[in-house]
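**Q** Using only what follows, build the 3D model:
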Amino acid sequence: MTETDRQLDQRLERAIVGLLERRAATSSICPSDAARHAYDGDDAGWRALMEPARRAAWRLAAEGRVEVTQGGERVAEEEAHGPLRIRRAAGW
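**A** Reported below is the predicted structural model:
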């Protein structure tokens, strides 16, 4: 992993945490929210950050900081498919 990759990972993790901090405790975000927040451009280039944003969410979930959900229910990474949401974990 290059320094640029690490910087992107950290930027996406900070975006997820920052977005959740600014929302109600019961609210969730989409990985696209973090991708858009972390993207530096004005065009649709944020879409290239979707998979890195999802990976950032899974890393934060593994640390117990967030929960990844589908249909309002917590989901494990190996079971997830389709649209995801990210919310604060218990004890945030």
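**Q** going forward, measure contacts between C-alpha atoms and count neighbours the same way
**A** OK.
**Q** ranges for the helices of the protein?
**A** With helices called from DSSP state H, the chain shows them at 3-21, 31-38, 50-62.
**Q** and the residue nearest the centre of the chain, what is it in contact with?
**A** Closest to where the C-alpha atoms of the chain average out (C-alpha atoms, centre = their mean) is residue 57, at 3.8 Å. Residue 57 is in contact with 13, 16, 31, 66, 68, 86, counting by C-alpha atoms under 8 Å, 6 or more residues apart in numbering.
**Q** one more, for comparison:
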Amino acid sequence: MMNDKPVYPSEEAAEAAILALAGRPDAPKTIAPEEAARALASNADWQNLLPLVRRAAVRLAQSGRLVIYRKGKPVDPADFRGVYRLGLPPGG
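**A** Okay, the predicted model is just below:
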């Protein structure tokens, strides 16, 4: 019998997925958090990983390794809500 309990990736895995997706040579200027969640999901339940992706994105942004955008403009990683996108800082 298979164990149906979900196994969640680590915070470090989420950070690595975000940076890998945003840093691809063919990547658009920004990526959607859903892309990182889907990359981390071992099953179809990627929506449950969105809070993990958000926490990882906030940490990366606070350390200067990522920019969080809302409506095309950088936002304060400690204080934003709604739909957002993720991108590398200018200059990579």
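**Q** Quick check: TM-score for this pair?
**A** Taking TM-score structural alignment, normalised by the length of the first structure as the basis, the two superposed chains have a TM-score of 0.82; 86 aligned residues with a C-alpha RMSD of 2.0 Å.
**Q** Give the aligned equivalent of residue 86 of the second structure in the first structure.
**A** In the first structure, the residue paired with residue 86 of the second structure is residue 86, using TM-score structural alignment.
**Q** my bad, residue 16 of the second structure
**A** Using TM-score structural alignment, the partner of residue 16 of the second structure in the first structure is residue 14.
**Q** burial count for its match?
**A** Per other C-alpha atoms under 10 Å, the neighbour tally for residue 14 of the first structure reads 16.
**Q** Distance of it relative to residue 35 of the first structure?
**A** Using C-alpha to C-alpha, to the nearest Å, residue 14 of the first structure is found at 11 Å from residue 35 of the first structure.
**Q** chain center to stretch 81-89 of the second structure: distance?
**A** Here stretch 81-89 of the second structure shows a centroid-to-chain-centroid distance of 8 Å under the convention C-alpha atoms, centre = their mean, to the nearest Å.
**Q** Name the residues of stretch 81-88 of the second structure that are buried.
**A** Within stretch 81-88 of the second structure, the residues scored as buried using 16 or more other C-alpha atoms under 10 Å are 84, 85, 86, 87, 88.
**Q** residues contacting the match of residue 86 of the second structure?
**A** By C-alpha under 8 Å, 6+ apart, the contact set of residue 86 of the first structure is 28, 29, 30, 31, 57, 66, 67, 68, 69.
**Q** just checking, which of the residues you listed belong to strands?
**A** The members of those that map onto strands under DSSP state E are 28, 29, 66, 67, 68, 69.
**Q** May I see the helices of the first structure organised as a markdown table, with distance to residue 75 of the first structure added?
**A** Shown next, in a markdown table, are those (distance: least, C-alpha to C-alpha, whole Å):
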| stretch | distance to residue 75 of the first structure |
| --- | --- |
| helix 3-21 | 18 |
| helix 31-38 | 15 |
| helix 50-62 | 10 |
